[in-house]
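S.K.: Any chance you can model this:
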Amino acid sequence: MHRCARYRSHAAAASIPALARRFSAAPRLRGYADTLPNLRIGENTRVIFQGFTGKLATANATESIGWGTKIIGGVKPGGTGEHLGLPVLPTVREAVELLKPNATAVYVAAHQARAAIEEAIEAEVPLVVAVAEHIPLHDMLHIHSILKTQSKSRLVGPNSPGIISAVGKCRIGFQPLPCFSPGRVGIIAKSGTLSYETVASTTRAGLGQSLCVGVGGDIAPGTDLRDALSVLEHDEDTDAIALIGEIGGFGELDAADWVRDYRSRVASPKPIVGLVAGINELPIQIMGHAGAFTIPGEPSAQEKIDALSAAGVTIVNHPAKIGDVLKSQLGSGAWTKRPGSGPAGVNTTKQRRQMSTAARRSLFSSQARKSYHAQQTRSLYLKGDAAMSLLQNASPVPCDSSSPPGPQNLLGISIDRTSRSPCILAGPSSTDPKTIQRFPFDFLTGLSTLPLPAIASHLRLPPAPSTLTTLQTHITTLTTLFYTHEAYLLTTSLSPSLTLTSPHFFFDDAAFRIAGRQTGLHSGHTSSSAGLVYLPLPGASRTVGTLVNGAGLAMNTVDALPGLATNFLDTGGKATSETVKASFELILADPRVRVVFVNIFGGLTLGDMIARGVVLAFEEVGVRVPVVVRIRGTREKEGMEVIRRSGLAIEGFEDFEEAVGRVRELAGR
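M.R.: Here you go, the predicted structure:
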């Protein structure tokens, strides 16, 4: 049964978090990495649903059963009986005992997700797939602290379309089934829409797909790119791999390390094609996905591309190209399903990356400071007097509201995405992100194991007891703020006199919007409406407004129009005619726009519905500039027919390169 009443108070956890419960009875020497084989789903995988009788779960289960997925029942807290002709049980523990599932699909609201995931781990379900967006970050940090203490359950997600075996007809998630065909290509992706594009591309190329793992766009996913690579290496149905990354974290660099090692030890390695979205990211802005932003010291999209390319990954700039590239690398051999494709073992080596060696732009540029609060929609950013007031109220020692001249250290707290835990940020230069080092600590056990002398040494502070005491006080203050107010990034400058100055504080507004927590902090601040994420891009010479469904595809579209796109706009993965109309209103409010590019992949979105939305925008918004529409995927032909029959100044394309070429032509570039 979901145990929302057992939610631990984040305010109470501010100083010393309670110890995590250890759910698994497995030997202590085993760990979370031992659960990697649980990703190998197929035709015999037995699946239950949590939240089984809900509207979304019912629709998804019905479709998945029709496709061939072996769904055996589900859970409704406190409920019993039948649903879709399958048993309904009141708890996951009872479902495990009676139905013996291999996996559970967590279809509950984001504010209930932590309790549901925890319940599945406690019942030792081998694979837990969480699809919800906007689960509060600190809820997920709590879950990761628990996952590390056990060796039975593997998590995929959240903020993920899930995991699907096209070969085994097993879908645990909400992927668009018409795009899939059994085949040879394993796909790993942070972005849902970019993964759907990749699926469609490999289907058109006649390659099909084997196992597709949507690691998701969350800041702390249960399974990362490297985890999935180590499974696909030994998957006998996988002859080639497509890897889709984006800004945020070190995951792509960790994947590059894995690829380099893999290619050095395997005589005939599987070809790997990659794409990384977000080359034109805005500093400190969240680009649609919860985790699509760059924390100080993390690599840029271009640095990730360079690392993957150097490791031997073939890089493309759009997922529509992946099928043809892999087809040329694999040759024309027909795919056949291999018998007995159990895992021969997995490579579970994980390198902890402490510091970026790549230069980064200054995090707090003047342009970003001017535009951030007005445009950011998925977090709360405090700076200046507001941040200083919060810091001074929390600190037992004085903090300086002015920044003294001369060099200063950087001291802060954020998320180490590789270890999936909080970390102290420390750098001997507050203006050079490449000097930042991360010192992770467990979310539930707190600062007890933090290497204070090592942090002082990296900051080039003298090892005097008084210095260490002051440093400890500052770290405790920042950690208290991190827990109490559910932050994801707090940075300050540390002056030579060991005084904290120049705070920049970022808080997860999902805790407020989704879970109803942090009402005092977030009162008076507004979030986005209509599910749209719109960010204007600076530059007077930019003239192309973009309208895209899905954060990854939106980033990739901006990347394809360097210096031309006036905005990033993610309508969400389930765009409707109404959201298209609202998007046009936002785009056309920018006087720079001379042409609009609508780039839609119809995975969950219907192509003809989007086309009708574009026509509606012409009629009701009064579009006076040329519009280029590219629609692929579900009902793409019907969508193109709507465009052709409209008689309006709309040009329709199916091919991405052709559409981009026409946009450039209309923009005079």
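S.K.: Every contact and neighbour count from this point should use C-alpha atoms.
M.R.: Will do.
S.K.: all strands for the stretch 301-450 of the chain, in order.
M.R.: With strands called from DSSP state E, counting those that start in this stretch, the stretch 301-450 of the chain shows them at 314-315, 379-383, 409-416, 421-427, 437-440.
S.K.: One more sequence to fold, the one below, so I can look at both together:
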Amino acid sequence: MSSAAFLRSCRASAASTRLAQSSRSSFSTTTKLAGYEDTIQNLKIGQHTRVLYQGFTGRQATANAKESIAYGTNVVGGVKPGTTGEHLGLPVLPDVRTAVKELKPDASAIYVPGNGTVAAMEEAIENEIPLMVAVAEHIPLHDIMRVQQMLRTQSKTRLVGANCPGIINTWGRCRLGFQPLPFFKEGNIGIVAKSGTLSYEAVASTTRAGLGQTYCISMGGDVLAGTNFVEAFEIFEHDDKTEGIVLVGEIGGRAEIDAAEWIREYKKRTPNPKPFMAVIGGIESPMGRVMGHAGAWRSPGEATAREKIAVLEKEGVVVVDHPEKLGEGMKKLLDGRGRSTGGKAASGPGAMQKRGYHTMRQRPRTVSHAVPSTAQKRSLIIKPEQGLDMLRERGIKVSGANGNGKMLAISVDRSRRMLCVVASPTSEPSQVYQQSRRYPFEYGSNDATSDAMISQIAERLQISDPAKPGIKNLIEQLVDLYMKKEAAVLRTTIAISDAGEVSVTDAGFRFDDAAFRSSKRQEDVHALRDFDGEVPEELAAEKEGMAYVKMPGDGTLGTIVNGAGLAMNTVDALIARGGHPANFLDTGGKATKETIKASFKIVTSDPRVKAIFVNIFGGLTLGDMIANGILLAFKDLDLKVPVVVRIRGTNEAEGQQLIRDSGLKIDAYGKSDCYGHGTILMFVADSFEEAAARAIELAAGKS
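M.R.: Have a look, this model is predicted:
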């Protein structure tokens, strides 16, 4: 089906749904139109949930299904296109339609490889499966925008993901995804997270504190999430077992801002509100970079990590700088809630939370080391002049810099899950967040250039009527370029002459690398990539399937971390404790011993590095595999710098034992001052604080 036909189909479906709803409600005093928000309750999984696997017989799906079945998940069968049979003692059916008819699933775990993920999601929507969980990474942005368009026009199917570890309910023993099960425990904390590895840290922390969890819902690290913080809160608010709520966020989008606004209203309507805690990654992330996750970057007018933290704290959310603190912190908040209220309402909204907050060491306040960077990350950003050339080819006037112009961009409104025009009367970076406004429009429509929209944008830009035709033409060309070349954000700085003539003085264009990498689309755009201008370590990491960002300044501490959120948080936390990280390195969620060895080679190629901190929390990543990779690096690379290792998560005990039995010198921290060159390794079983402190000391040359 063509894109245009697809959109017509979506709109027709939406109109049909609304008409049917209106007809059913014709004798009611109020009419509620059905929509995607009506699917939030589908997140309430449990023992009753009948789970279908799409891509059932694949290697990863098979291993995952075995674990989930052993955990107690009610897996009823799966789909393999064109095949009827049996797998793991359960039925295999040839298509989703047949599976829905015969197995009546409540949820689908999508493990279809490659480009098939999008088609699998479309099948789940078309057959009205109440919940679908997509764990896949690297889905092209414009493909997922079309899926989001489908979701908005119906009221039956809810999406969790993509690019996420899934959803789990501990009390119902129901798991859709690949969460590390040994760390989950029936309890009273609801967790919703953008980052998989940070969510695992949060789970482990609340389990160690004796609290456990109710639900852990993944928002995922993509630009557009099927389920966001606010929608998860709707479940936690009304779940009797959930007593405290944890939010794990990061740079990119405004989901954390939306969450703060929801919390404000929740506390107004609730006499004894549940306490909230949060950790936000990316405080120290260099401007303009994509930090591992596809969605971990700021588009024009979006808040920084620090600004998100400030907004959350204003609403009484306790924000900590490392997830290890969430368990004991939440215990204090829950204790304060009971002690201060005696089961009755506190003296005011958030009163309990603020008292609990002051009993804890506050999150360290850091001074940003982030500076603007023009280097690319995985070919997403083209040079400003190349962007201006694209506009010239479309007949847009380009002029020299004209001081502080106005900002006009095409981007994604992540909250509304739609495209949007972003307009600001200033292009000054420090003012754009406060001054900009977003004007959403449907994917593939002409709404962005309607008279009503242009009038609103012109008013925000503070321009007169003579400039409106030029603004309309620029937006029209930007939208067309965005759609045809699969852009992620097209930002321009514009100048307006006294006669109302519009010209572009600067361009910041970012394109979706997943479209090129997964489907070889947009080769002409990605041919513009200037490899000679990129950082060698970043190119080497890219070839290994990892994300590396060289941090500015005199960084002396190399970092090797699995998972983008955890890698961002590790850099943030090290800087907050006086460390000087030399790099951000995300090995990816499926790190192997070979990628760990490659990580060491890349990190030690930076002559600034005086010590290395390996911080791993395993989900799909296995602790013993990581340990073998570290040992392989020591054997083959002749490492000359001390290494601090923290392994937690799946197979952590096996990994720890491998290192103990390796024959390498193990520093017991404080019991040995033997630090020369060679195979010196310090192992920490649990504490991030202890590991971070030792790594910082070693990088500073202290024995």
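S.K.: what about the spatially closest residue to G639 of structure 1 that is not a sequence neighbour, helix or strand, and which?
M.R.: Closest residue in space to G639 of structure 1, ignoring its immediate chain neighbours: D608 at 3.6 Å, by CA to CA, 6 or more residues apart in numbering. Assessed by DSSP states H and E, D608 of structure 1 sits inside helix 607-621.
S.K.: Next: M140 of structure 1.
M.R.: Counting by DSSP H and E, M140 of structure 1 is found in helix 137-147.
S.K.: Report all helices and strands that that helix contacts.
M.R.: helix 110-122, strand 421-427 (3 or more CA pairs under 8 Å, 6 or more residues apart in numbering; DSSP states H and E).
S.K.: Verify the stated contact: G85 of structure 2 with L93.
M.R.: Yes - here G85 of structure 2 lies in contact with L93, judged by CA atoms under 8 Å, at a distance of 6.8 Å.
S.K.: The stretch 501-650 of structure 2: helices as residue ranges?
M.R.: 513-519, 523-526, 536-543, 564-576, 593-604, 623-637 (DSSP state H, counting those that start in this stretch).
S.K.: winner for burial among these?
M.R.: Most buried of those, by mean neighbour count (mean count of other CA atoms under 10 Å): helix 564-576, with a mean of 26.
S.K.: mean deviation of the helix holding D608 of structure 1 from structure 2?
M.R.: In the superposition with structure 2, the average deviation recorded for helix 607-621 of structure 1 is 1.5 Å (mean CA distance after the TM-score superposition for structure 1).
S.K.: What residue in structure 2 is paired with the residue nearest to G639 of structure 1?
M.R.: Aligning on TM-score structural alignment places D608 of structure 1 opposite D624 in structure 2.
S.K.: any idea where the strands of the stretch 601-703 of structure 2 begin and end?
M.R.: Using DSSP E, counting those that start in this stretch, strands in the stretch 601-703 of structure 2 cover 611-618, 643-649, 665-667, 680-684.
S.K.: Report the separation between E243 of structure 2 and F184 of structure 2.
M.R.: Relative to F184 of structure 2, E243 of structure 2 is positioned 16 Å away (CA to CA, to the nearest Å).
S.K.: do the same with L585 of structure 2
M.R.: In terms of CA to CA, L585 of structure 2 sits 27 Å off from F184 of structure 2.
S.K.: Looking at the two, which one has more neighbours?
M.R.: Neighbour comparison, L585 of structure 2 and F184: the larger count goes to L585, with 30 against 21 (by other CA atoms under 10 Å).
S.K.: what about whichever residue in structure 2 pairs up with Y381 of structure 1, how many residues close to it?
M.R.: Matched by TM-score structural alignment, Y381 of structure 1 corresponds to I381 in structure 2. Residues near I381 of structure 2, counting by other CA under 10 Å, number 27.
S.K.: Would you confirm that I381 of structure 2 contacts A507?
M.R.: No - the pair I381 of structure 2 / A507 is not scored as a contact, 10.7 Å apart, by CA under 8 Å.
S.K.: Now the match of Y381 of structure 1: closest residue in space, sequence neighbours ignored.
M.R.: R510 (4.5 Å).
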